[in-house]
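**Student:** all I have is the shape, not the residue letters:
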């Protein structure tokens, strides 16, 4: 399939697909006229990449993980190296810290909104600390 078809089927821009190719995450062949041609299984591969990116993994880690994925659209790791496992654990720990930070920020915003609502409901406005 051509890059436009892959783009439509995965909801991924052509520019991102070319970037994934530059990073070694997907491969394409070339037709006689020089157009990129992708195999059918590339659809699942792009969806896997998108899911891993959405989970917060950087492309350098995704490149290590992709060879360990056995089934399209699911992650069943087999044969992961100790380096890959260590990199995944590090990314997991970074995600956990980002989640904690986001939760603190969410709670602070919630507290602020609640204070503003109390202030606009006829009570005295809350002073900044």
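**Tutor:** Thanks, I have it. Note that the structure is a prediction, hence the values are computed from the model and not measured.
**Student:** contacts and neighbour counts: CA atoms only from here.
**Tutor:** Fine.
**Student:** for residue 55, give its distance to residue 99.
**Tutor:** Residue 55 sits 12 Å away from residue 99, going by Cα to Cα, to the nearest Å.
**Student:** equivalent analysis for residue 56, please.
**Tutor:** From residue 56 across to residue 99, the span is 11 Å (Cα to Cα).
**Student:** residue contacts, residue 22?
**Tutor:** The contact partners of residue 22, taken as Cα atoms under 8 Å, 6 or more residues apart in numbering, number zero.
**Student:** so what's the residue count around residue 45?
**Tutor:** 19 (other Cα atoms under 10 Å).
**Student:** that one touches residue 26, doesn't it?
**Tutor:** Yes: judged on Cα atoms under 8 Å, residue 45 makes contact with residue 26 at a distance of 7.3 Å.
**Student:** quick test: name the residue nearest the centre of this protein.
**Tutor:** residue 53 (1.6 Å; Cα atoms, centre = their mean).
**Student:** another one to put next to it:
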């Protein structure tokens, strides 16, 4: 099948398919006229990449999942390397959440400090904002 049909069936753009190919995640055969020729396995791989990206995994991090399918497993996450990919994504999210939580705490502290310093000034009626944490 041609790239447009693969993209349509997998729910991605042709640009995404070309990107996946440039990363070595897809390896279509070439017809004598130079056109790419994709098969059902490529549809499955492309759908898997799309699904994993919707979970928040970067495209490059889908490789262990695709390799698991290439080994003949029914599910892309039946291999230890795929499970490690989930763990890595969870660890990265945890770090981001912790970083955002720390930033939020600093902002709340600055807000409370500024509000306390400015509490001696009474805001015009109807113009005050309650400070909450």
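**Tutor:** The structure has been received and is ready for your questions. Given the structure is predicted, the values throughout are model-derived calculations rather than measurements.
**Student:** what does the TM-score come to for these two?
**Tutor:** After superposition, the two chains reach a TM-score (TM-score structural alignment, normalised by the length of structure 1) of 0.66; 106 aligned residues with a Cα RMSD of 3.0 Å.
**Student:** just to revisit the earlier point, residue 56 and residue 99 of structure 1: which is more packed in?
**Tutor:** Between residue 56 of structure 1 and residue 99, counted using other Cα under 10 Å, residue 56 has the larger neighbour count: 15 against 12.
**Student:** what about that one, which SS state?
**Tutor:** coil (DSSP: H, G, I helix; E, B strand; the rest coil).
**Student:** what's the burial count for the residue nearest to it when sequence neighbours are not counted?
**Tutor:** In space, and not counting its chain neighbours, residue 56 of structure 1 is closest to residue 95: 7.1 Å by Cα to Cα, 6 or more residues apart in numbering. As a burial measure, residue 95 of structure 1 scores 15 neighbours (other Cα under 10 Å).
**Student:** before we move on, which element is the aligned partner of residue 95 of structure 1 in structure 2 in?
**Tutor:** Matched by TM-score structural alignment, residue 95 of structure 1 corresponds to residue 93 in structure 2. Assigned by DSSP states H and E, residue 93 of structure 2 falls within helix 80-117.
**Student:** list the buried residues of that helix.
**Tutor:** 82, 85-86, 89 (16 or more other Cα atoms under 10 Å).
**Student:** same question for stretch 47-63 of structure 1.
**Tutor:** For stretch 47-63 of structure 1, the neighbour count (16+ other Cα under 10 Å) marks 47-50, 52, 57, 59, 62-63 as buried.
**Student:** that stretch aligns to what range in structure 2?
**Tutor:** Aligned using TM-score structural alignment, stretch 47-63 of structure 1 spans residues 47-63 in structure 2.
**Student:** name the residues that touch the matching stretch?
**Tutor:** Residues outside stretch 47-63 of structure 2 that contact it (Cα under 8 Å, 6+ apart): 10-12, 20, 23, 25, 66, 76, 85, 89.
**Student:** turn these into JSON lines, including distance to residue 36 of structure 2.
**Tutor:** Converted to JSON lines, the contacts of stretch 47-63 of structure 2 look like this (distance: Cα to Cα, whole Å):
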{"residue": "10", "distance to residue 36 of structure 2": "16"}
{"residue": "11", "distance to residue 36 of structure 2": "18"}
{"residue": "12", "distance to residue 36 of structure 2": "16"}
{"residue": "20", "distance to residue 36 of structure 2": "13"}
{"residue": "23", "distance to residue 36 of structure 2": "16"}
{"residue": "25", "distance to residue 36 of structure 2": "14"}
{"residue": "66", "distance to residue 36 of structure 2": "20"}
{"residue": "76", "distance to residue 36 of structure 2": "24"}
{"residue": "85", "distance to residue 36 of structure 2": "30"}
{"residue": "89", "distance to residue 36 of structure 2": "32"}
